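Based on what follows, work out the 3D shape:
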Amino acid sequence: MRKTWSGSRIDLHIDLDASKGRRSALESALRDAIRQGRLAAGTLLPSTRGLATELGLSRGTVTAAYDQLVEEGYLTTRPGSGTTVADIPPETVPSPSATPRPAGPRHDLRPGLPDVSDFPARAWLAATRRVVAGSRSVVLGAGDPQGRLELRTALADYLGRTRGVVTSPDRIVITSGYYQSLRLLSAVLAQNGARAVAVEDPSHNVFRGVVQHAGLATAPMPVDAHGACVDALTHEVDAMLLTPSHQYPTGVPLHPSRRQAAGAWTRTTGGLIVEDDYDGEYRYDRQPVGALQGIAPDRTVYCGTASKTLGPALRLAWMALPPQLVKPVVEAKQQADLYTESLSQLILADLITNHAYDRHIRATRLRYRRRRELLLTRLSGVKGLTAHGVPAGLHTLVTLPADWPPEDQVLSLCARQGLALRGLSELHIDPRGRPAGLLIGFAAPPEHAYRPALDALFSTVQELVASLK
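Predicted structure coming up:
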């Protein structure tokens, strides 16, 4: 029979085998629960009186069962401390369909990832206390598909102040990430009759896939030393997807003349610009370049995220929309997942309002600048490797010499040394005849692990160079 300990400090369902005596059934049930790990080491069990009442047994039966399991080493008891589960390893029963989870890389140099060990935990906890101390119905009640007004208000001020974005709280929509932002926009565009979107080449292949999944064609815009060639676009498109502050993956900003060309294009054609400002806060040699959205706020969707500043697991991003897109995007958001989790929105709003978010970005900006400089210093000692892009962002693109092994072989060798990087080829729409390269992230490792990661990387590079002689 199934019993539950509703009055104890833990909730646990146990089966008492009716074919056994009561004491034996209780001993077996507790023994199995401990062996299987359902009762963890150190768990405080109910008193003999409490458990006897819950299970409808005599107190003597429960006392005898406890005593037996103490003798067998499954339980420990100390006067005044009650009876607890002993520290014994649980049984492990492998599942025939289970696949071992691969271990993470020893050295994480993937692009686009921040150092989450730098997460502003103290400021976040202080903001959490302030938020939770408020009205519980406000904090934990049903959310708004558009996002919490507190965060939208804070963002409207912050984005205007730091990125030159022209917007207001009623034109901002909160999402769970840029991936969702782009998916909502693509769906709305397709529903409104759009057929094609211009994308940078190279660009993030996952996001190209999001656009294509909505039924939209993608037209390539070549990228050169001045960013996307928006003035050379020959396809008829309904929207243009750009990373103007720090082109992904080449790292160059969009030239002022091309910014003007993009603004002229949207005014002439009525097309939409989607601006992915994925790491615009991080510029190391000057003030960050302002958002492109300021040139044409009524024809540009500005997209930002907390993934690069705080951490990707927070799942917080935002769109500053032209007025005509707010309603259809909010409706699409409601259909997608109703609304984004509220508590984190309120905490981020508090951080922004109290300028803790600004302080965190300034501090990480200094650390990441030093890391980038160290990476470039190490790169300068290797003949043939060429770094690209302005001092910005969380990664550096390095193109490989023509006489090196193919890119996939270089990545495989790095992986065998425990290094996680990303290759350039998969980011090209057609990689044939295009240069091979590596995207080296310099932000992800904790501070103490960054130099060992570079040591491992350049040891591998030297091994490659030696093999070519």
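
contacts, neighbours, all on C-alpha from now
Noted.

Which residue ranges of the stretch 1-150 of the chain form strands?
2-4, 13-15, 75-78, 82-85, 107-108 (DSSP state E, counting those that start in this stretch).

next up, for comparison:
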Amino acid sequence: MTVHWARGGPDLPVALDRGAGPLRIQLQDQLRAAIRDRRLGAGERLPSTRHLAELLGVSRGTVVDVYEQLLAEGYVESAVGSGTRVATMPSGGPARQPPGGAATSAAPRPVEADFEYGIPDLGSVPLTAWSWAVAEATRTMPTAALGDGDPAGCRHLREVVTAYHRRVRSGCAVAEDAVVVSGFRQGLAFVLATLARHGIQRIALEDPGPREHDVIARRAGLSAVPVPVDDHGLDVDRLRRTGARAVLLTPAHQCPTGVALGPSRRRDLVAWADEVDGVILEDDYDAEFRYDRQPVGSLQGLNPARVIALGSVSKTLAPAIRLGWVLAPAPFVAGIVEEKRLSCRDAPGLDQEALALLMESGRFDRHLRRVREIYHARRDVLAAEAELAFGPGRLHGLAAGCHALLRLPDGTSERAVVTTAAIMGVRVNGLAHYRFAPAGAETEPCPPALVLGFGNVSDHQIRRGIRTLAQAVRQQTVPMIRPDVHRSNT
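The predicted model follows:
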């Protein structure tokens, strides 16, 4: 894609040596080389002759001569009112190949339905409200706040986030317990590094669970051990056998099975943390999207001395608004702040203030109420289509969140279904995609299943996608799929 620079674009990287021959020849050679190497792309506008002459300290006539020579050679083209632009070079020229190998002309297969997990409805992002918040932050922030701020993050946002957590999630954190980060994963990396400095060497992770958390743990110097998840959430009895002193889990809507951590498991988990002098890392995602009752309270409210809660707006607003927070017990806050200070100083201050204003003004809540209705409706469409195609009782984890688990007939190959569906234009991941095992270890087998994210797909795409998945499964297990999967309506 051509970049359309205004006013001729940024200055060119041209350096003339007045003791190394004619300046006109030097300028010609350097511009030719930049065009051949694709450092100047086809269609890019070159600086005006007057501007480039002033920049290089040469006469305008010298630059005019250079441009005319390049025009004659076919390197540039010129039109009245359009200035001088780089011409399109032959495809066989010495263009630089993209990283990782040679360029390919093969077009990606079109995706008609994408059940990717964890993507919110990008068409419903409240851009008008966000624009208001950014404008209001720009208008009201004092000049002093535009420099490097508190390493823990914007005080206003920390106050708003903790107040929201207390009011909506039954937590008990205050601003001094909060650290603002650039998204969940950054916060997790800071927390794990801090735990390692506190002498914690092993962390337990849900299996199946979110992708790559084991990789992040190992990068922080911890060993990661899997703990099975059943219909009531993380198996705390199995956790006790691991020797871990930390555990990371998704209690409100487990990723990817969709179960909520049961009441007795919640109590057992808190008791385990006291027994081993351990720490619970609570990934608080999807907590705002509950459809059968009020959201379950945060584990942080049960035992604030043992729980570190991590949250972000990646799923409530959009991943592009890269803001999140860590709510930690006092002994860990300083370490997390230090990890952040040495890594990145802070998330963008204007965005932090804008998020605080968005939440404080009520616009954030209005957005959540609106998208909750959207997700609820899509969930109902997904449930109806899955029951029609696969029969009752196959879809699980529908009480909350924006994804569900579709149990496949016994003997079905997840990998074959995923591959076949992709060929037919439907993107989906199997449950095995969310499993991990340490080197040399064996994990318990899980029944075949697909993880269906429905946050960013339309009703029509859901219907199309489920029917395609039924076709993919039917190729292997014809008797297990209902024959009335195809309907006349779309």
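
TM-score of the superposition?
TM-score for the superposed chains, counting by TM-score structural alignment, normalised by the length of structure 1: 0.85, backed by 456 aligned residues with a CA RMSD of 3.3 Å.

do you know which of the strands of the stretch 1-150 of structure 1 lies nearest residue 448 of structure 1?
strand 107-108 (11.5 Å; CA to CA).

counting contacts, what elements does the closest one pack onto?
The helices and strands touching strand 107-108 of structure 1, judged by 3 or more CA pairs under 8 Å, 6 or more residues apart in numbering; DSSP states H and E, are strand 419-420, helix 447-468.

Just name the most buried of the strands of the stretch 1-150 of structure 1.
Greatest average neighbour count among these goes to strand 107-108 (a mean of 23), per mean count of other CA atoms under 10 Å.

who touches that strand?
Outside of strand 107-108 of structure 1, the residues within contact range by CA atoms under 8 Å, 6 or more residues apart in numbering are 418, 419, 420, 421, 441, 444, 445, 449, 452, 453, 456.

7 Å instead?
418, 419, 420, 444, 445, 453 (CA atoms under 7 Å, 6 or more residues apart in numbering).

Tell me who's in contact with the second one.
It stands for residue 419 of structure 1. If a contact means CA under 7 Å, 6+ apart, then residue 419 of structure 1 has 105, 106, 107, 108, 109, 457 as its contacts.

rerun that using 8 Å as the cut-off
Residues in contact with residue 419 of structure 1 (CA under 8 Å, 6+ apart) are 105, 106, 107, 108, 109, 453, 456, 457.

just to revisit the earlier point, columns distance to residue 411 of structure 1 on top of the strands of the stretch 1-150 of structure 1, output as JSON lines?
Output for the strands of the stretch 1-150 of structure 1, formatted as JSON lines (distance: least, CA to CA, whole Å):
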{"stretch": "strand 2-4", "distance to residue 411 of structure 1": "54"}
{"stretch": "strand 13-15", "distance to residue 411 of structure 1": "50"}
{"stretch": "strand 75-78", "distance to residue 411 of structure 1": "51"}
{"stretch": "strand 82-85", "distance to residue 411 of structure 1": "48"}
{"stretch": "strand 107-108", "distance to residue 411 of structure 1": "13"}
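
which of the contacts of residue 419 of structure 1 map to contacts in structure 2?
Retained contacts for these in structure 2, judged by both residues aligned by TM-score structural alignment, their matches' CA atoms under 8 Å, are 106, 107, 108, 109, 456.

of all the strands of the stretch 1-150 of structure 1, which lies closest to residue 316 of structure 1?
strand 107-108 (22.7 Å).

a markdown table for the helices and strands packed on strand 107-108 of structure 1, including distance to residue 82 of structure 1?
Shown next, in a markdown table, are those (distance: least, CA to CA, whole Å):
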| stretch | distance to residue 82 of structure 1 |
| --- | --- |
| strand 419-420 | 49 |
| helix 447-468 | 43 |
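
And those: which comes nearest residue 360 of structure 1?
That would be helix 447-468 among these, by CA to CA, at 15.4 Å.

contacts for that closest one?
107-109, 371, 375, 378, 404, 413-414, 417, 419, 442, 445.

In TSV, list the residues you listed along with distance to residue 363 of structure 1.
Output for the contacts of helix 447-468 of structure 1, formatted as TSV (distance: CA to CA, whole Å):
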residue	distance to residue 363 of structure 1
107	23
108	21
109	20
371	13
375	19
378	24
404	38
413	34
414	30
417	31
419	26
442	15
445	16
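
re the thing from before, now the two most distant members of the contacts of strand 107-108 of structure 1.
418 and 444 (14.5 Å).

which of these two has more neighbours?
Each of residue 418 of structure 1 and residue 444 has its neighbours counted (other CA atoms under 10 Å); residue 444 has more, 24 against 18.
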